[in-house]
Structure formats: C-alpha cells, structure tokens
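In: would you be able to build a 3D model of this:
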Amino acid sequence: MNTVPLAAAPADRLLARDLRTLALAALGGALEFYDFVVFVFFALPLSELFFPQGTAPWLAQAQVYGIFAAGYLARPLGGIVMAHFGDRSGRKRMFTLSVFLMALPTLAIGLLPVYARIGVAAPLLLLLMRVVQGIAVGGEVPGAWVFVAEHVPRRRVGFACGCLTAGLTVGILIGSLAAAWIDRHLAPAEVLAGGWRLPFLLGGAFGFVAVWLRRWLGETPVFVELRERKALSRELPLRVVLAGHRGAVLLSMLATWTLTAAIVVLVLMLPTLVQKGFGIAPPRAFLGNSLASAALALGCVAFGTLADRIGSGRALCLGSLGLLLGTAALFADLAAGGAHFLPLYAALGFLVGMVGTVPAVMVERFPPAVRFSGVSFAYNVAYAVFGAGTAGLVGLFAAWAGRMAPAWYVGFTALLGAAVGAYLSGGARRGARR
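Out: Have a look, this model is predicted:
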C-alpha cells in the first residue's frame, strides 16, 4: 500500500509555530476526551439519579452504560458530516466546532435536573447530550490527527500524531483522577446531592477555554494549497473515498481495531476485570490504571517518533508485537497472584502507546483532498463497531479462555495489527509515491 503526500513543508525541523499548534491541539484534545470519558466514571450516581427509584440497581446501571455506548454509536454520524465540511470548507473550522460541540453538552449534563424533578425527561435529555458528545468526538479525533499532520514537516508526522494521541489519553487520566478525588473527599450522600456535577461543570468550562485557544490556530498549509490550486474535491468526498480508496479504508479499520482493543480492554475495562477475575483490591487496581495511563501518554510520543524513524508500518508491526508480549506477561502474573501487577501494568501502558502509530498509518493512506473523510470514516465506523462490541467479543473468548479471555482478545487484535504493519512495510519497500 503506497503512501500519499502529507505536508507542504519540505524541511524536517519543527518550527515554533508547529510546536504551538501541537500544544494547543493536544490540550484541546485532552479536555475534549476528558469530557467524553468522565461519564463512565460516574455511572453509579447517574444510574441512581436519572432513573426511577425502585429500579433494580443492575438495570439502572445497564441503562446508563447503554447511554454511554450511544456516544460511540453517534461517532460515525458526526465524523462523516464534519469530515465532509473539513474537506470542502477547511480543517480549522471543524477543528474548532468539534470542541465547542463537546463543551456545550458536558456543561449541560452538569446542569440537568434529575428524575425526581422532571421524570422520564431526565434520562432522555441525558441520552441527547451523550449523542451530541459522540458527534463531537467523532469529528475531533480524526480531525485533530489530520490537522496536526498537515501542519508539520512530513518527517515529523508520526511525532505530531503521537503527541496528539498522548493528549487524548491524558484526558482519560484526568477523568480518572477527578473521579478518585471526588470519591476520596466526598461522602456517597454528598456525591448524590450534587458532587457528581462538579466534573461535568469543570469539563464544560475548560472546553470553552479550549474553543478560545483554538482561535489562535491557522488553517493547514496543505488545505490552503489545495484551495489556491482549486484542487478541492468536486465530488462528495466520502464517495471518492469509497470508490477509489477501499483498500486504504480496510487497512485503516483493521489498525483501528487493534487500537480499540488496546484502549477499551487494557485501559478502560482492566481495573474492573482484575478486581472480579483476579482479586486485585480496588485501590491497587485504580493506582495501576493511573500509572498505566501516564505511561501510555509517554508511549504514544515514543512510538510516534519511532514511526518517523523506521516508517509507520514497521512501527505498527513492532508495537503490536510488543503489545502482545506485554499483555501476556501481565496476565501470566495475575494468574500467579499478581505480585508484580503495578510495574507490569505500567509497562503495558507504555506498550499500549503503540496506538500512537495508528493515526500516522491512516493519514498516509489518503490523498489530501479527501483525507479528512477517509480517516474519519474508517476510524469512526471501526470504533463504533468494535468499541461497542468489545464486551461481546471478549465474552466469546471467555467461553473457552475464562478469566484470561481479555488477554486472548487483545493478543488476537495485536497479531492483526502486526500483520497490517508488515503488509504496509512491504508496500513501503516497493516504493512510495510522494
């Protein structure tokens, strides 16, 4: 699979404006992803407050997780629509709009009346706000990758995408720390009385700060050149992608599957899985998750830099194999009692940073005129399918692997990622058209 032109600047050195763009983009991404994931950290109080009293706790919590999943299912819609205008009207406009669309519903969730005040309208409004959040993140993540990739020199695209992805993962860490702080400083009754609103109100407020900061960003040089040459797609960008770049879409979706398994299983689900399956105490499980999330941010930058040095395909292949070995080591230790859980989980978090190679793989696969639409469609559809289906897929492995099922599932997707990387490396050796 050949690569296509990325950035207009021929130099390899990052300029001050490039670093400013990366910093502002990563900060906005962290705040936006915090807004998206903080919902799941407060699923328990939301399940008690937004459904009628007397509802079985398991049912109320399942309904809240269903609302959480609706955000994933809404991602393709937002991604496709925002990518269309990003390819036709400019990357910056959609890049700014996405963070605004995330800040507004996050702030609104913090202000919503509960079921005891407005009845069934409460969960319906909560669902609506979650759908808007999903639409926003569907445009934010691929839009941010394309935005930074087209701002920096082409031999720094991996580093830029890795930094941006690190910013997104820091958002998860911030959400986890916010939940831990509230759990430690507020009694359960105080959380139900209004403490649960704090992280949403703060997230919404900081989101509007991110909107203001993005005013200082300029349009990407690649899009400016396309507009000046009148080379913007005259057809529907997504139609062009599906008609002429189906191979790029397939490879991008497979790489996203590996990314999804690594993030959803090893970062979002693992603290609960190790408590239920291996008897790890909750404080130790969440401490391990915080260490792994911090290491993940470093890993994203490291693997993104590696992609610049050896090629995104080779970096994806090596990173996927590292993910396979790290997962096997952690679960083997857990099965033996978990004596080394904390250092192994932190090391695995760093290896999960191989997800920083995935955006570099994707942005290289699509031509500039339809790049936003290509990356957005492949990433968001794959994430909606595999992200929403992760629990079911892990359940299939559990039928014969038991409590080791998460490791087998991640291992399977890691081998898939390694195969994609190896294929792309072969294509790079056959020659890339720049």
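
In: all contacts plus neighbour counts: C-alpha atoms, from now on.
Out: Noted.

In: so what's Gln133 closest to, chain neighbours aside?
Out: In space, Gln133 comes closest to Met102 once its chain neighbours are excluded; the distance is 5.2 Å by C-alpha to C-alpha, 6 or more residues apart in numbering.

In: show me how far the helix or strand Gly392 falls within is from its chain's centre.
Out: Assigned by DSSP states H and E, Gly392 belongs to helix 390-401. With C-alpha atoms, centre = their mean, to the nearest Å as the basis, helix 390-401 stands 22 Å off its chain's centre.

In: cool, and stretch 22-31?
Out: Centre to centre, stretch against its chain (C-alpha atoms, centre = their mean), the figure for stretch 22-31 is 13 Å.

In: quick one: residues in contact with it.
Out: 99, 140-141, 144, 148, 160, 163-172, 203, 206-207, 210-211, 213-214, 217 (C-alpha atoms under 8 Å, 6 or more residues apart in numbering).

In: before we move on, back to that, against which helices or strands is the helix holding Gly392 packed?
Out: helix 405-429 (3 or more C-alpha pairs under 8 Å, 6 or more residues apart in numbering; DSSP states H and E).

In: in the helix it packs on, what counts as buried?
Out: Neighbour counts using 16 or more other C-alpha atoms under 10 Å place 405-411, 413-425, 428 of helix 405-429 among the buried residues.

In: starting at the chain centroid, how far to it?
Out: 19 Å.

In: now that helix and helix 390-401, what's the angle there?
Out: 110 degrees (axes from the mean of the first three to the mean of the last three C-alpha atoms, to 10 degrees).

In: neighbours around Ala388, how many?
Out: 20 (other C-alpha atoms under 10 Å).

In: would you confirm that it contacts Leu73?
Out: Yes: with contact defined as C-alpha atoms under 8 Å, Ala388 reaches Leu73; the gap is 7.4 Å.

In: one more to put side by side:
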Amino acid sequence: MSSTAHDIDTSRSRVITAIAIGNFVEWFEFGLYGYFAVSISTTFFSGKSAGTALISTFMLFGIAFVSRPVGAILFGRYGDRVGRRAALSISIIGMSIATFLLGVLPGDQTVGLLAPVLLLLTRLAQGFFAGAEMGGAVTALAEYAPPGRRGFYSGWNGFTQLMAQVFAALIGTLLTSVLTPAALNGWGWRIPFLLALPLGLLGLYLRTKLAESPEFAAAAHARETTRSPLSDVLRLHWRALLKVCGLTIGLTTTTYMLVGFFPSYLVKTVGLTSRQMFAAMLIGLTVAAVLVPVWARLSDTYGRKPFLVGGTLAVVLLTIPLFYLASSGGFGSALTASVAVAVVLSPLLAVQGIAAAELFPTAVRFTGVSIGISVVISLMGGSTPLVLEALVQATGSSVVPAVYITAAGLLSLVAALLLKGKRGAAAAEVQPGTATTTAPTSP
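Out: Predicted coordinates for the structure are as follows:
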C-alpha cells in the first residue's frame, strides 16, 4: 500500500471514530437510563410506590424528548449553512455535559421536589443536543464515505448505538456483581454517567481536527447551499421528509422498547434477577452489533430496500411471539427472546440512516434527516417505555406491549415498500445538491 493510500485510509478511520464516538455517548446515556431506571426512580421519587416511581421516571424520560426537534431545527440550519463539523462539535460536548450532570444531581431526600425538576432540566438539555447528533452523524458518515461504500460507512452509526448499549450492559453487570442493591440504588448507578464527560471531550478533540465534509465543501464552493434549509425541506422535499418519518417509526419504537423498557420488563414482569437481565441484554446486543456491519456492507451491493422491508416485516411478524417467549418464564426463554429481538432490529439499524440521507440533496440533508428522525423519536421514542409500562400495568398482560410495537412496524413497512425502485437507492451516490430553487430530487 502506498503512503498516500495509507493516509487516506487513516483519515477515513479517524472520520468514523470522530463521528461514531458522539453517537456512542448519546446511546450510552439512553442505555444507562433504561438499565438503571429502578435505581433512578428510588433516588428521585423515593416517596412513591415502586410502580408509580418507575412510571414517573419513564415519564421524565419521555417528556424530555420534546426538546429534540428544537435541537434538530437549530443545529440542522447551522449544519447546512456553516458546516457539519462545527454543528457536530457543539452537539457532542453539550450531550456529554448533560449526561455527566445527571450523575451528580442530588436526590429528593436531599433537595425535595427540586430533585425531579433538575432531572427534567438535565434530560431536556440532553435531548436538545441529541436532536442534532443522530441526523448529523448520519449525514456526515454518508458524505465522508468513498463511492460505493456509503452503506458500510453509515452502518457504523447503528453499530455504535448497539456497542453503547453493550458497554452500558457490561457496566451494569459489573456494578450488580460487586455492589449490594442498597449501594447500587444509593450511589453506584451514578458512576457510569460520569464517564460521558471524558468520552465527550475526546470526541470534541477528534471532531475539531476533521476537515469539512467533502460534499458540503463542494456545495459551498459552488454556492449551492441555502440560507433557509428548513423552509426548503418543507416546501420542496416534504415527501422525502414523510418517508424518513415513516421509516423511523418502527426502528425507534423497537429500539426504545429494547433499551428503555425491556430491562425493567425482564426484572419486574418476567422475574429475572438484575444479573440475569444484564446477561441477556449483553448477549443479544453483542450478536446484533456483529451483524450490523454485515447488513450495511451488503446494502452497498443489493440496495437499502431489501433490508428495510425485511427488517420491518420481521418486526411485524415476530414481536408478539417473542414477547410470549420472553414472558413464558426462565432465563433461557428470556435470553432467546432478547437475542432474537436484537437480531430483528439489526438490519434496520444498519440501513435506515443511509436510506434517509440518500433522500435529500446536500444543501438540506442535515436539516431533513435531523428533523425526520428527531420528530419521530420525540413523539414515539421517548414515550415508548412509558406507554409500554402503562399498558402492562393497566391490562395486566405481559404481551400487550408487543401489539404496540407491531403496529409501529406496520407503518414502517409501508414506508419501506414505497421507496423508489426494487432496491431503494441501492449504492446510490450522495451527490452535492443543486441549489434548492430548482425542483426537488425525487424521493
């Protein structure tokens, strides 16, 4: 390999690392919140019954997502006007500080009602900065990638989501092994949240060292950017925006079910110990993480559509049987269901991001992808653990959450089937967009 080729490969590896680490921080925090929901509930809602405290904890998890679209709009505009690197540098440090602060907040036994208020404010800040992170990461990975490998590069977004959950599960397994339940609920759960700050500082350093996205730089040089990306998306690319929303519904509800609801479900409803729950989640997420790069690379050859259709169809057909399996009792059944759910999710995590990016031209890609993803996550992602827990408590059925996930999967299946062509932007080149005064690209 020549020195020039080696330098290019090294540069691209740095891009993946710099972008992926922010996505890791975002999903690491979400995983921690789900895994330690019981501990968080006893810290901030100690005066309530266990069920009510958990509902309150999930409610704050969901309410905080209202700030995601605000962050998506503001950072999307900034990213489409100023550049990807600058927007992503701000978002990663903002998310990291918010996650760190959650780990040092006083509980309600110390400051009373102020404790859940501070928790809410921290979650709002985290959601605001996260609103830019996922759409920005998807956009940047697609634009930095070499021709013919955009799916593979973008797949690292899904890979780091799962590895963040794996890392969170590993920490949870370690803490439950070495700490008593009282110590874990009292102070032990705070430790992993503190790790977000050094990770964020590392990510900030790496991102500030990146060159600007080649495609955005080319569009800016050709004066093909726009001063009103939000307006252009809503006027010229609204069909693409609706498709991104549709594709995101099934992925979002299944993801937040798995990482936000399933851990407490396995403990409270199925009856696993915390150690068994962490083991089941760890194995399932690891298997899925291994599969994501495989599906992503194959999508460069066979297109995005087969994996989106296949993934959403699997969600529709398998979610209810897998919940029956998980609730049938025993670690073996719960482990099998956890692995199967994670595997079903893996092709969607691998391909949805690049499919969304390929629906928009460069001039409005950051805004279009960020808003499409963030609106759905705001409406359905953050509320999913709360809705599923409420359904279980209201009906007494351990399987009723699966009906909700199946319905969301049906909506995404329709969106996937509506993608253009049999292959759905198969290995399509993400080209610098023309000025948005021209007709929109066909979604």
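
In: sorry, back to before: from the contacts of stretch 22-31 of structure 1, keep the buried residues only.
Out: 99, 140-141, 144, 148, 160, 163-172, 203, 206-207, 210-211, 214, 217.

In: show me how far stretch 91-108 of structure 1 is from its chain's centre.
Out: 16 Å.

In: so that stretch corresponds to what in structure 2?
Out: Counting by TM-score structural alignment, stretch 91-108 of structure 1 falls onto residues 84-101 of structure 2.

In: next one: stretch 124-136 of structure 1
Out: Stretch 124-136 of structure 1 maps onto residues 117-129 of structure 2, going by TM-score structural alignment.

In: run through who's touching the matching stretch.
Out: 60-61, 63-72, 91-92, 94-96, 98-99, 101-102, 105.

In: got the buried residues for that stretch?
Out: Quick answer for stretch 117-129 of structure 2 (16+ other C-alpha under 10 Å): 118-120, 122-129.

In: equivalent analysis for stretch 367-384 of structure 1, please.
Out: 367-384.

In: need the contact partners of it.
Out: 4-6, 72-76, 79-80, 83-84, 86-87, 138-139, 142-143, 146, 222-223, 226, 231-233, 237-238, 240-241, 249-250, 252-254, 256-257, 260, 362-363, 366.

In: just to revisit the earlier point, now do the buried residues in the match of stretch 91-108 of structure 1.
Out: Applying 16+ other C-alpha under 10 Å to stretch 84-101 of structure 2 flags 84-101 as buried.

In: how near is Leu324 of structure 1 to Ala407 of structure 1?
Out: Between Leu324 of structure 1 and Ala407 of structure 1 the distance is 8 Å, computed by C-alpha to C-alpha, to the nearest Å.

In: same question, Val264 of structure 1
Out: 12 Å.

In: how about Lys276 of structure 1?
Out: 15 Å.

In: and if you look at Pro283 of structure 1?
Out: If you go by C-alpha to C-alpha, the gap between Pro283 of structure 1 and Ala407 of structure 1 works out to 22 Å.

In: what's the average per-residue distance for stretch 320-335 of structure 1 once overlaid on structure 2?
Out: Taken over the aligned residues, the distance from stretch 320-335 of structure 1 to structure 2 averages 4.0 Å (mean C-alpha distance after the TM-score superposition for structure 1).

In: what sits up against that stretch?
Out: 274, 278, 339-341, 344-345, 347-348, 351-352, 354, 404, 407, 410-411, 414-415, 417-418.

In: still on that earlier bit, buried ones among the contacts of stretch 367-384 of structure 1?
Out: 4-6, 72-76, 79-80, 83-84, 86-87, 138-139, 142-143, 146, 222-223, 232-233, 237-238, 240-241, 249, 252-254, 256-257, 260, 362-363, 366.

In: can you tell me which of these are in helices?
Out: When DSSP state H defines the helices, the subset of these inside them is 72-76, 79-80, 83-84, 86-87, 138-139, 142-143, 146, 222-223, 237-238, 240-241, 249, 252-254, 256-257, 260, 362-363.

In: counterpart of Thr260 of structure 1 in structure 2?
Out: In structure 2, Thr260 of structure 1 lines up with Thr252, judged by TM-score structural alignment.

In: so how far is Ser96 of structure 2 from that match?
Out: In terms of C-alpha to C-alpha, Thr252 of structure 2 sits 22 Å off from Ser96 of structure 2.

In: next: Ala220 of structure 2.
Out: Where Ser96 of structure 2 is concerned, Ala220 of structure 2 sits at a distance of 30 Å (C-alpha to C-alpha).

In: again, but for Ala394 of structure 2
Out: 36 Å.

In: do the same with Gly396 of structure 2
Out: 38 Å.

In: ok, Ile354 of structure 2 - contacts?
Out: With C-alpha under 8 Å, 6+ apart, Ile354 of structure 2 has these contacts: 138-139, 142, 150-151, 154-155.

In: if we use 6 Å, what do you get?
Out: Counting by C-alpha atoms under 6 Å, 6 or more residues apart in numbering, Ile354 of structure 2 makes contact with 151, 154.
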